[in-house]
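Undergrad: Show me the folded form of this:
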Amino acid sequence: MRLRRPAGLFSIALLLACVVLLVTRGLNPGIDFSGGVLVELGYPESVELSTVREALAEAELGSASVQYFGTQTDVLVRMAPEDTENTAEISERVLNALRAVGQDPEVRRIEFVGAAVGDELAVDGALAALFALIGILIYVAFRFEWKFAVGAIAATAHDAIVVLGWFSLLGLEFDLTVLAAVLATIGYSLNDTIVVYDRVRETFLDLRRSEPVDVINTAVNQTLARTIVTSGTTLLVLFALFFFGGSVVHNFSVALIVGILVGTYSSIFIASGILPALGVKHEDLLPPQDDDEVDQMP
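TA: The predicted model follows:
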């Protein structure tokens, strides 16, 4: 708790930076949200993106977006399809254009999502995140005192915004798998916060003569080893996915790695550090007593 004020200022600055990034740069929506056709190509050796772009431009596919996907032998081609084309025709056009300049890549996957479906998925994804936050607020408000619910929501929203800001900063593709990772981050952060809050509540009842800040500090330190071990073992799995899971789960693992790191930080400094600012006292957590019982006490 000695570091709660510097941590709070750092988090405010970090959130402002993330919001500015999201407003100015936005996210790089994947095909799930933007609609269009995505073709993943595999080359036997590294290839220059400029060469691929020139070949597609000569075949009147100049509007296609071309980027590396993990390594310089894996290339993603994304474009808006014509109404009369299907995925087979588009992949054939891309392959013919590249073979015309002496390239012979392998088509590893091709995906198609209509614009209307992409818009619907984007709206549904935003609603899913909103309902998750509302559900968390209701759950924590019933399980704890309302001040704890405010701290849990602040920590959870902090984690989600930071993950989105990271993707905006790096320009990583934001698709349904990344959205699932953001929702998983919300759940993980809430679980970590609930564990800390349970210990805070128990410690408030045990140390009734101590100051609230000292009580919260004791509770956080008692759960610190558990928090670090849990986050560390989770990160081991996520780093294995990041390095060995392949391109399909690359962004998913990135989102969860950032989410676990920032979620651990927020459960220690944000969720707990906001409690003294909200004025949490021993009286807020004492079990209610019936007046008749109090009158009969010796």
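Undergrad: For the rest of this, base every contact and every neighbour count on C-alpha atoms.
TA: OK.
Undergrad: Strands of this structure, residue ranges please.
TA: Applying DSSP state E to the chain gives strands spanning 28-29, 36-42, 65-69, 71-79, 106-113, 173-174.
Undergrad: and the second one, what does it pack onto?
TA: This means strand 36-42. strand 71-79, strand 106-113 (3 or more CA pairs under 8 Å, 6 or more residues apart in numbering; DSSP states H and E).
Undergrad: what about 10 Å?
TA: Judged by 3 or more CA pairs under 10 Å, 6 or more residues apart in numbering; DSSP states H and E, strand 36-42 is in contact with helix 31-34, strand 65-69, strand 71-79, helix 87-99, strand 106-113.
Undergrad: how about this one, so we can line them up?
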Amino acid sequence: MNIVQKRKLWTSISCAIIVLGIVLAFTRGLNFGIDFTGGTLMEIDLKEYVETSQVRNITDKIDPSASIMHIGEEKHIVQIRTTENLDNEARIKIFNEFKDKYNLDEQDLVRSEQFGPAIGREIRNKALISILLATIGMLIYISIRFELSYGISAIIALIHDVLIVLSVYSIFRIPINSPFVAAILTVVGYSINDSIVVFDRIRENIKTVTKKDYVAIANDSIKQTISRSINTSLTTLISIIALYILGVEAIKDFTLPLLVGILAGTYSSIFIASPIWVLLKERGNI
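TA: Here you go, the predicted structure:
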């Protein structure tokens, strides 16, 4: 298993995805959801549970990317969130379609309003600050617990994971909203875990050799921990996939970036973090 020797291949794969995502983000922009762009929110009591696909038969006329959620104790209330700024006349027109189809009354329009992106900006800014503080804290901890080379490698792998998730969202035009921010913060905490497991094994193995062959040490450490990393990620992914398949749309908004992030985190802990550590050790006394 010569993973470290093939680091250019692994790096090229990641760079290709990230560069494509960045280029598309700059050329056509990220698909920000209503939490960041502002838009329109409507809540309609349909008196019964109605499948999302049936609701979309009406909402797709105004915005095919509108977010649909079922709320309330019995999931009879449908919440429609769209980035389109619909005036009062347009909102009434939409409600009238639901009213005619499901025999509703005027009071069944529970909520109808427009709002701006101010809350989204606040969420974004706090998320960036949280990620920055978490990154600095992890760098300090890993540098003290191990040494600086481990800390730098782990943080680069962490940045890689976040960029991969953002790139996937950019490439496939998936809406970025509040659950996405929460998922990214979860990925930041989760993805560092596998890297630390590999680094801990490297630290133990490096004590038992007289010749500091960093490539061989890293390869042996990856080989000894790879089954643990893959099995741990698989059990986590099974739970998240079940949530994605069976959950409501709000849960899917949270679990999708988790799926991508955990896959990226498992990949980076094996193919990115350790090769970077070897590179740092070979090029200087870090």
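Undergrad: Quantitatively, what TM-score do the chains reach?
TA: Between these two chains, after superposing, the TM-score reads 0.79 (TM-score structural alignment, normalised by the length of the second structure); 267 aligned residues with a CA RMSD of 3.4 Å.
Undergrad: before we move on, back to that, need the winner for burial among the strands of the first structure.
TA: Stretch with highest mean neighbour count among the strands of the first structure: strand 36-42 (a mean of 22; mean count of other CA atoms under 10 Å).
Undergrad: okay, the angle between that one and strand 65-69?
TA: Angle of strand 36-42 of the first structure versus strand 65-69, following axes from the mean of the first three to the mean of the last three CA atoms, to 10 degrees, is 40 degrees.
Undergrad: what's near enough to touch the equivalent of L170 of the first structure over in the second structure?
TA: If you follow L170 of the first structure across to the second structure using TM-score structural alignment, you land on F172. F172 of the second structure sits next to G21, L24, L30, N31 when contact means CA atoms under 10 Å, 6 or more residues apart in numbering.
Undergrad: Name the surrounding residues that touch stretch 273-287 of the first structure.
TA: By CA under 10 Å, 6+ apart, stretch 273-287 of the first structure touches 1-5, 7-8, 144-148, 150-152, 154-155, 200-205, 207-213, 215-217, 220, 266-267.
Undergrad: ok, 6 Å please
TA: With contact meaning CA atoms under 6 Å, 6 or more residues apart in numbering, stretch 273-287 of the first structure is reached by R4, G151.
Undergrad: what sits up against stretch 85-99 of the second structure?
TA: G39, T40.
Undergrad: Apply 8 Å and report the result again.
TA: 38-40, 42, 44, 46, 58-59, 104-105, 109, 112, 114 (CA atoms under 8 Å, 6 or more residues apart in numbering).
Undergrad: Show me which of those is closest to N177 of the second structure.
TA: Of all the contacts of stretch 85-99 of the second structure, G38 has the smallest distance to N177 of the second structure: 10.9 Å, by CA to CA.
Undergrad: and the closest one, what pairs with it in the first structure?
TA: Per TM-score structural alignment, G38 of the second structure is aligned with G35.
Undergrad: ok, how many other residues are close to the nearest residue to that match once chain neighbours are set aside?
TA: Distance criterion CA to CA, 6 or more residues apart in numbering; nearest residue to G35 of the first structure, sequence neighbours excluded, is A115 at 4.3 Å. Neighbour count for A115 of the first structure, taken as other CA atoms under 10 Å: 16.
Undergrad: Which residue of the second structure sits opposite A115 of the first structure in the alignment?
TA: Per TM-score structural alignment, A115 of the first structure is aligned with P117.
Undergrad: and if you look at D124 of the first structure?
TA: Counting by TM-score structural alignment, D124 of the first structure corresponds to K126 in the second structure.
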